[in-house]
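# coordinates only, sequence not included:
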């Protein structure tokens, strides 16, 4: 069945995609077509992940009585194997974990950190920022990975099954092998400089220099050995043992672009439990990951502004609703770009950015009939005014949503940043390039310090937006998130809006056309609006670009006593449950 699914996906792939958009923006994980709507319904538990192997692993753990966190761990370990271009144990993640027995939501921060030896000019050369591909390939871009410490912390607090049991599905798959999917093949073939380093070239490419074909059975005994060690000893070897030594050797010994990570950087890494950021939308209560993720505040700000408009009047696919969405997004991003950063280094007005009174003021700036320039506000008198600078955050990530039989839920977004990360393969897994999520320039054109500048030990700002929505009685209503770089925020907010405000079934809301507001233009998937509605949108003052938008939205809606799952038709994920 899975092999047939892979070849059906292959039929949808576009051969005309390229690594760079006309505007010159890097597109490191390209769109690979769409399939039919993918949905599932269950009574006891459900898992929605970016790959059928990962969904099956999560389902196996849930069927054995595991918690949502247990299932998320098993899924992540498999994703690191079958979807190495998107996430893995060499990267970072944010997890929201709802404990039904405590009626409490926890936010786990497994974001990477900058090595202690960096300085604010790390990405500058002769007074100018380095080019992205020049910086990303090799050890220079690698941040201290946080996934394994985060998963271990979450398991200690929210797990049920033994830690070692969660590794068995991934170990078995690594040893027995799995069929290379059309998406993995397409990305290996078309993303720039995938085979830039010998280890990844030997793993994913044949002797002829071409990517191994779709259906090739790929085995990874090195990854299996790594997992066996972590299963038996916990995360310690990754941060203090021989795995740590191998990571540092690969980063600092890279022959073309060495980094500065040390054994001390790894040994001192700490995953954190932070207070989720929450707010109201219509009759619901949404919660998201707090800084250094900008996802919670920005998704929340968009929803908080939009609820001040008569949403029931506007249809999905109308210029009017699209315009309101875009304007709310641009205002929310103006604040996000100015204020969001690592709160351990920079004061972030997290609560003020989503305060009801402030969002009401921001909503008043939206003209329902005309596009307006968006500037950052002053969240409830926040004294420290700042300026922004761009960081090349890119859309290579994965999201999973899980609800277990105990009523617990996990919404987790995980990433190695760009496609195939730094291209450094160590002990069977890829290392991230998350340091390029920092602003390359420490000051802006006005010589003011940028909040998201790189500093020793700092976590780069992220757009990962794991989101959980509750009913007013505190029960689970929706778990949602997506990959997509900075576009994650729009993908997550749009799906939430369409499902909760417009009543679309969750799988249909996921499948509906994506909208992206990235400042200089509005990106809309081609079949989102009719020609007449496109004309109206442009008449409102928007510069509209029609293009495929590579989301990976995975969600579970809890309603009518059942779990309704949806997997994004733009990727190869699946929703499974019982």
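Good, I have the coordinates. For clarity, every value in this text was computed on a predicted model and none was experimentally measured.

# for the rest of this, base every contact and every neighbour count on C-alpha atoms.
Noted.

# now do the buried residues in stretch 404-424.
For stretch 404-424, the neighbour count (16 or more other C-alpha atoms under 10 Å) marks 404-405, 407-424 as buried.

# comparison target below:
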């Protein structure tokens, strides 16, 4: 029996803050060329570890495991083995998705982020402590992918991170800035001892930072496999820290030992002469990116003047017409995201209907010369549950790695611990996630459940959008890309894809171009990087425009003839390197 769809609006919510602060923009970056293999990550030390594995004959997944281990050490605020990951993998013949999203403990409650009066908690009150910690999934997903596609021994992959943790690495300008911007570090004795000087100041740039506890944890994982985190002494320490916190959670040993990563089919759809593949639910990223592209393609077919490929930027300055069309398409995609997308083990997600070309063409009919302001969710063909829209806070602290190997394999992995420094709980030298705050704080409205409500064993919805692009005719891999940035990830990946595919920019220029888009709130543009003329032209079209930090961290590897071009985002400290 078909059920009616709620058409509740989101209300007039303010634009959410960026999940990680800006820490400088590096001008003058260029795409790096490689002939056979390449790795790109959010920190040069992680990139070097990935390339080292590729040089030893490793696969793209081998490189990703080494990079994730190093990122746990050098970019602890963003990702790590205490969090989750989504992996999109191409083995040369087929694409797979590996879901390492965290799960809610069995002791979790749908109403645990509500105050006694029924109002949602402040985000910080929910984030800090054990209450927000989900069962980590990144390591299990990496293990599952390695079992199928690894070429090097598991133990080998942790060598670079173990050495760096033992010997130390210099605190980077970005890590220094993020430590200084975090007001909760001083409230955690563990984090204060590790990240602050004896007089309570952020560790200066260049300070050698050693982490013998993490070295010991990684040595155990290298020797015993992922079981070292999910069973035994480390699992006991994780559960104890979560439950003993002043803001306690309910993560149990059974939750840890029972966690399973999942292999899923990617969501793929044609876009012009390409096939674009992304992460399926519980991530919303793949569906939302494909919806945006499908709406834009429908707009171009409806009116040739609205073909996004014809709206080329001037240098790196986007045209107002292009920003208008992309922002309007994103409003429609974000409205559907809030209404329908969640863990498919708990909610029937109508992916086929949401990506139906006829449905996307009907959504495109809502785009006009002036901004629609606030889009409502549509009614895709097929069964749609009666649901209320999700109003949960839109933040995530995340990292991105991409790799291609000499064997024809490629990977895009987005990995996260949610907000900056996660739950601010450190165990075994690494930080635990606060991913439970990615669920809706409000489980139901007006008698209708929210699809992304918190339930025991459920995976929270994400915006992470690791993406692979192929030529439709030949099936050849064109690009692997993705970005951190919370709910703005969808915007960042859309901009990079359109820059690469429609505007024929090289990967560095596609990343460097100012960020812009809409999360179905205001139209957002990257502060300090767009002209007053663009702002005025958007306002004349009815856009409410906000200038905000849009700290993407896109990594991209693109086929270039018989070789590859790799690029990293100048807004963070990543790099690409290859042979």
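Perfect, thanks for sending it. Since we're looking at a predicted model, the values are computed, not measured.

# after superposition, what's the TM-score here?
With the length set by TM-score structural alignment, normalised by the length of the first structure, the two chains reach a TM-score of 0.94; 553 aligned residues with a C-alpha RMSD of 1.3 Å.

# sorry, back to before: which ones among the buried residues of stretch 404-424 of the first structure map onto strands?
Among these, the members falling in strands (DSSP state E) are 409-415.

# isn't residue 47 of the first structure right up against residue 573?
No. Look at residue 47 of the first structure against residue 573 with C-alpha atoms under 8 Å: they stay out of range, at 10.4 Å.

# look at these two and report which has more neighbours.
residue 47 (36 against 24; other C-alpha atoms under 10 Å).

# the second structure: which residue goes with that one?
Residue pairing (TM-score structural alignment): residue 47 of the first structure is matched to residue 39 of the second structure.

# you'd agree that match is in a strand?
Yes. Assigned with DSSP: H, G, I helix; E, B strand; the rest coil, residue 39 of the second structure falls within a strand.

# now do the helices in the stretch 351-500 of the second structure.
All helices of the stretch 351-500 of the second structure, identified by DSSP state H, counting those that start in this stretch, fall at 351-354, 357-364, 489-501.

# what ranges do the helices span in the stretch 101-250 of the first structure?
132-136, 147-158, 168-176, 182-190, 198-204, 221-233, 236-240, 242-252.

# closest to residue 344 of the first structure out of those?
Closest approach to residue 344 of the first structure among the helices of the stretch 101-250 of the first structure is made by helix 147-158 (17.4 Å; C-alpha to C-alpha).

# re earlier: just send the helices of the stretch 351-500 of the second structure back as TSV, with mean neighbour count and distance to residue 154 of the second structure too.
What follows is the helices of the stretch 351-500 of the second structure, written out as TSV (neighbours: other C-alpha atoms under 10 Å; distance: least, C-alpha to C-alpha, whole Å):
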stretch	mean neighbour count	distance to residue 154 of the second structure
helix 351-354	18	35
helix 357-364	20	43
helix 489-501	25	30
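
# residue 181 of the first structure and residue 214 touch, don't they?
Yes. At 5.5 Å, residue 181 of the first structure counts as touching residue 214 under the criterion of C-alpha under 8 Å.

# more neighbours: which of these two?
residue 181 (24 against 18).

# what lines up with that one in the second structure?
By TM-score structural alignment, residue 181 of the first structure lines up with residue 172.

# quick check: closest non-adjacent residue to its match.
Leaving aside its sequence neighbours, residue 172 of the second structure sits nearest to residue 205 (C-alpha to C-alpha, 6 or more residues apart in numbering; 5.5 Å).

# same check on residue 234 of the first structure?
Residue 234 of the first structure's closest residue in space is residue 152 (C-alpha to C-alpha, 6+ apart), at 7.3 Å.

# any idea what the one you found aligns with in the second structure?
Using TM-score structural alignment, residue 152 of the first structure pairs with residue 143 in the second structure.

# I'm done for today, thanks for sticking with me.
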